[in-house]
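1. fold the following and give me the result.
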Amino acid sequence: MIQQWLNGKTVLFLVAVAIVTATIFYSQYLSRKIAADEKNKVEIWIEAQKTIVTATDQASFNLAAKISSENKEIPIIETDENDKINPGNCVNLDSNKIKTDSTYLRKKLKEFKHQHKPIVVPFTIGNKTIAVNKYYYGDSVLQQEVKYYPIVQLIVVGLFIVITVIAQKSAFNSTQNQLWAGMAKETAHQLGTPVTSLKGWVEVLRDITGTESMVTEIEKDVNRLELISDRFGKIGSQPHLEETNIILQVSNMVDYMKKRAGNKIDFIITKPQNEELTAMISPPLFDWVIENLLKNALDAMEGHGTITVQLHDNITQVIIEVTDTGKGIAKANLPNVFKPGFTTKKRGWGLGLTLTKRIVEQYHKGHIYIKYTELGKGTTFRIELNKG
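-> Reported below is the predicted structural model:
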């Protein structure tokens, strides 16, 4: 249970969360430390300002002026006790905006009020307070960078996770494709030898009197096996696409399935008025697609009902819709319909629709999906093939 839960993606996600959490806490620690240091610097700067005003000797004045000039990072606005701004004692702000924008200082003051409490300084002569000034200050560039660093870190980690997941998915798909191709080639290879042998035995039987009807039926089955072997061989390699009349191709497959479906199944095929509707396909593989969809429809109807095949001529696409009047598909099963191994039948590998999707989308660059389904009423599969 724990091993299933702790898969690669989960561990990666937990590591990313741990990194981001640690970064946020450490950034907050640094931010508090910098904030305390900056407040201390502002207090020293204020004391230097007081000394400049009240200095009685040149040495004290020079030292205070030097300390005051060293603040080149923290923006400060001086106001009186009623928050009236003293423009002459505002430091580390945009001097051009102070001259051109009459509201600039007031906006910055409002901003600073949200960032820090003001430092209130009474000016006294003897025991008498002659004035009370307030000093509002904002965050330095360093403080702002520390505050935004966790967000940047979160974005970087998020991108890292996305790239890693995409890479893993790509690697998985590549492995899966290699597995499909290998299985298909091996299947075609394994079928090739007995099919060739069976064809030889058919020729031997043909020379024996009284076996004519038997030979005909056996030959049909051998040809069918040869077709299956050819299909698997084409899946194992990049198939050759050729311009083909889709109407004729689909009609032939419908006729083939009609003979094997029984008299309780009605087949309806609707097509454009023009008798030719072409697209680039691999005929053997495309026949497999239509066959799989028709077999799927037959299984869903359990021996009676109607299968409707509609062909549409779109401007850039050839549309094929296969509709049955069967039992439909439950909504909970819709995401799994094209996944390997999924089947609602008692027998079967659950690979028919998976192969169908692979043939349509990977080899023919088309699209297949369930257009409509409702329990007890039926299902419509839709294929979209690009013209040319």
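
2. every contact and neighbour count from this point should use C-alpha atoms.
-> Fine.

3. and residue 267, what helix or strand is that in?
-> The secondary structure element spanning residue 267 is strand 265-270 (assigned by DSSP states H and E).

4. give me the contacts around that strand.
-> 251, 254, 258, 303-311 (CA atoms under 8 Å, 6 or more residues apart in numbering).

5. if we use 7 Å, what do you get?
-> 258, 303-311 (CA atoms under 7 Å, 6 or more residues apart in numbering).

6. now do the same end-to-end measure for stretch 63-77.
-> The stretch stretch 63-77 measures 22 Å between its terminal residues, going by CA to CA, to the nearest Å.

7. quick one: that stretch to chain centroid distance?
-> 52 Å (CA atoms, centre = their mean, to the nearest Å).

8. you'd agree residue 306 is in a strand?
-> Yes: counting by DSSP: H, G, I helix; E, B strand; the rest coil, residue 306 falls inside a strand.

9. right, and it touches residue 322 too?
-> No: in this structure residue 306 lies outside contact range of residue 322 using CA atoms under 7 Å: 10.6 Å.

10. which one's more surrounded, these two?
-> Neighbour count, other CA atoms under 10 Å: between residue 306 and residue 322, residue 322 has more, with 22 against 19.

11. another one to check against the first:
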Amino acid sequence: MIKQWLNWRTLLAFIAIIIVSGTIWYSQYLANKIAIDETRRVESWVEAQRTIMQAPDEANLNLAIKISSENEDIPIIETNEKDSITNNYLNLDTIKVKEDAGYLLHKLKEFKRLHAPIVMVLTKSPYTANKYYYGKSKLQSQVRYYPIVQLIIVTLFIIVTIIAQQTTYRSRQNQLWVGMAKETAHQLGTPVTSLKGWIEVLKEIPGTESINPELVKDVNRLELITDRFGKIGSQPQLEERNIISQLQYMVDYMKKRASNRVEFRLDTEGKPEIAAMISPPLFDWVIENLLKNALDAMEGQGKIEVHVAEAPAKITIDVTDSGKGISKANIANVFKPGFTTKKRGWGLGLTLTKRIMKQYHKGDIFIKWSEVGKGTTFRIELVRQN
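-> Got it, this is the predicted structure:
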């Protein structure tokens, strides 16, 4: 279990979490230091205002004026002792102040949530005072928002890395599939050609008349299989065909090779023809794989129904069997290479089927329904191509 989690994705996510966590902590540390410094600056600014307001005319106000004028980034709003806004404010959007009557009141509410006011008592009796509410400088806001920006950047980095890895993996997998298929077609080609030659020889030998037709069928079958493997890796030429005729041919073909205790049914909703762009050899391969799997799942008896329906945008083909069904734990794995519940087999049939539908026909195939002990429905979707 631990080894399954110890991979490059987990390591990458762990490093990203450390980077983001460290950045957030340090950014908050800096933001808090800036906030403390800004509070001191506002206190100094208020004290400078007090000095300017209360000092005699002959006093030297250079330092107070300098401190008062140096605040160019911390927004401040002055109110009286009753929290009524005066005309004295600093570092706010003057255009919004003029155009929006509620702008100052909105900012005042915001500043009240951030800090307690700094109070300048003017007279004790009667009590009069100015209160100074202040907000965050642009620098403090930028420092606080910086971790969010970095989090987005790190997330994008992880996404791009994962996509690149998946693309590389798919590319290598495609090369493996293509190489295996081409080699299989090549290896089959030589003995098939030789068998065709021997059939011609047998035709000249008396007493082989009943054998030759069956041999021809088998050799033609081998040629079809070779042709199917040869088309893997290259873009096949799609042709407009009647889907119902193709399905009827495959149902009849499998029916002859199945037990008489298996019932086959093709439901076309009364339509004699539904046209679609397909590669006939590869499409037949898909249907053959589904029907073979259905027969294996029923173990020699049951019912197989093929239902075809069309819509303006797509054609759907449902292949339903009354077999043993697929458990929920295995549904997500049925199209993965090497997965099989059979005692024999490589677990490549449904993987090739998925590839043929998605890569060559721009369609899809998936499990629409399955229940253990009741059966399974595979759905094929063919997108109509204008």
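
12. re the thing from before, report the aligned residue range of the second structure for the strand holding residue 267 of the first structure.
-> Aligned by TM-score structural alignment, strand 265-270 of the first structure corresponds to residues 262-267 of the second structure.

13. the first structure: helices as residue ranges?
-> For the first structure, applying DSSP state H gives helices covering 2-5, 8-54, 58-69, 95-100, 104-115, 141-206, 212-235, 246-261, 283-301, 352-358.

14. of all those helices, which lies closest to residue 79 of the first structure?
-> helix 104-115 (9.4 Å; CA to CA).

15. need the residues that contact the closest one.
-> Contacts for helix 104-115 of the first structure (CA under 7 Å, 6+ apart): 77, 97-98, 136-138.

16. closest to residue 362 of the first structure among those?
-> Closest to residue 362 of the first structure, out of all of the contacts of helix 104-115 of the first structure and judged by CA to CA, is residue 138, at 58.8 Å.

17. map the closest one across to the second structure for me.
-> Aligned against the second structure by TM-score structural alignment, residue 138 of the first structure finds its counterpart in residue 135.

18. can you tell me how far the residue lying closest to residue 43 of the first structure once chain neighbours are set aside is from residue 137 of the first structure?
-> With sequence-adjacent residues excluded and distances taken as CA to CA, 6 or more residues apart in numbering, residue 43 of the first structure is closest to residue 119, at 7.6 Å. For residue 119 of the first structure, the distance to residue 137 of the first structure equals 9 Å [CA to CA].

19. the more surrounded of the two?
-> The residue with more neighbours, out of residue 119 of the first structure and residue 137, is residue 137; 27 against 15, by other CA under 10 Å.

20. give the contact list for that one.
-> Contacts of residue 137 of the first structure (CA under 7 Å, 6+ apart): 74-77, 112, 116.

21. with residue 387 of the first structure instead?
-> Residue 387 of the first structure neighbours (CA under 7 Å, 6+ apart): 279-280, 316-318.

22. what lines up with it in the second structure?
-> Using TM-score structural alignment as the criterion, residue 387 of the first structure maps onto residue 384 of the second structure.

23. what about its match, distance to residue 361 of the second structure?
-> As judged by CA to CA, residue 384 of the second structure and residue 361 of the second structure stand 10 Å apart.

24. the match of strand 265-270 of the first structure: average distance to aligned residues in the first structure?
-> Comparison of stretch 262-267 of the second structure with the first structure after fitting gives an average deviation of 1.2 Å (mean CA distance after the TM-score superposition for the first structure).

25. next one: stretch 182-202 of the second structure
-> Counting by mean CA distance after the TM-score superposition for the first structure, stretch 182-202 of the second structure comes out at 1.5 Å.

26. over which residues of the first structure does that stretch lie when aligned?
-> Alignment of stretch 182-202 of the second structure against the first structure: residues 185-205, by TM-score structural alignment.

27. could I get the buried residue list for the matching stretch?
-> Neighbour counts over stretch 185-205 of the first structure (16 or more other CA atoms under 10 Å) mark 185-188, 191-192, 195, 198-199, 202, 205 as buried.

28. ok, stretch 214-221 of the second structure next?
-> residue 219.

29. what does stretch 356-374 of the second structure give?
-> Buried residues in stretch 356-374 of the second structure (16+ other CA under 10 Å): 356-357, 360-361, 363-367, 370.

30. show me those that map onto strands.
-> Mapping these onto strands (DSSP state E) picks out 364-367, 370.

31. please identify which two of the residues you listed are farthest apart in space.
-> 364 and 370 (17.5 Å).

32. find me the equivalent region of stretch 344-355 of the second structure in the first structure.
-> Stretch 344-355 of the second structure maps onto residues 347-358 of the first structure, going by TM-score structural alignment.

33. quote the end-to-end distance of that stretch.
-> Taking CA to CA as the measure, stretch 347-358 of the first structure stretches 22 Å from start to finish.

34. sorry, back to before: tabulate the helices of the first structure (CSV), appending distance to residue 84 of the first structure.
-> Formatted as CSV, those follow (distance: least, CA to CA, whole Å):
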stretch, distance to residue 84 of the first structure
helix 2-5, 62
helix 8-54, 17
helix 58-69, 22
helix 95-100, 15
helix 104-115, 9
helix 141-206, 26
helix 212-235, 81
helix 246-261, 83
helix 283-301, 81
helix 352-358, 74
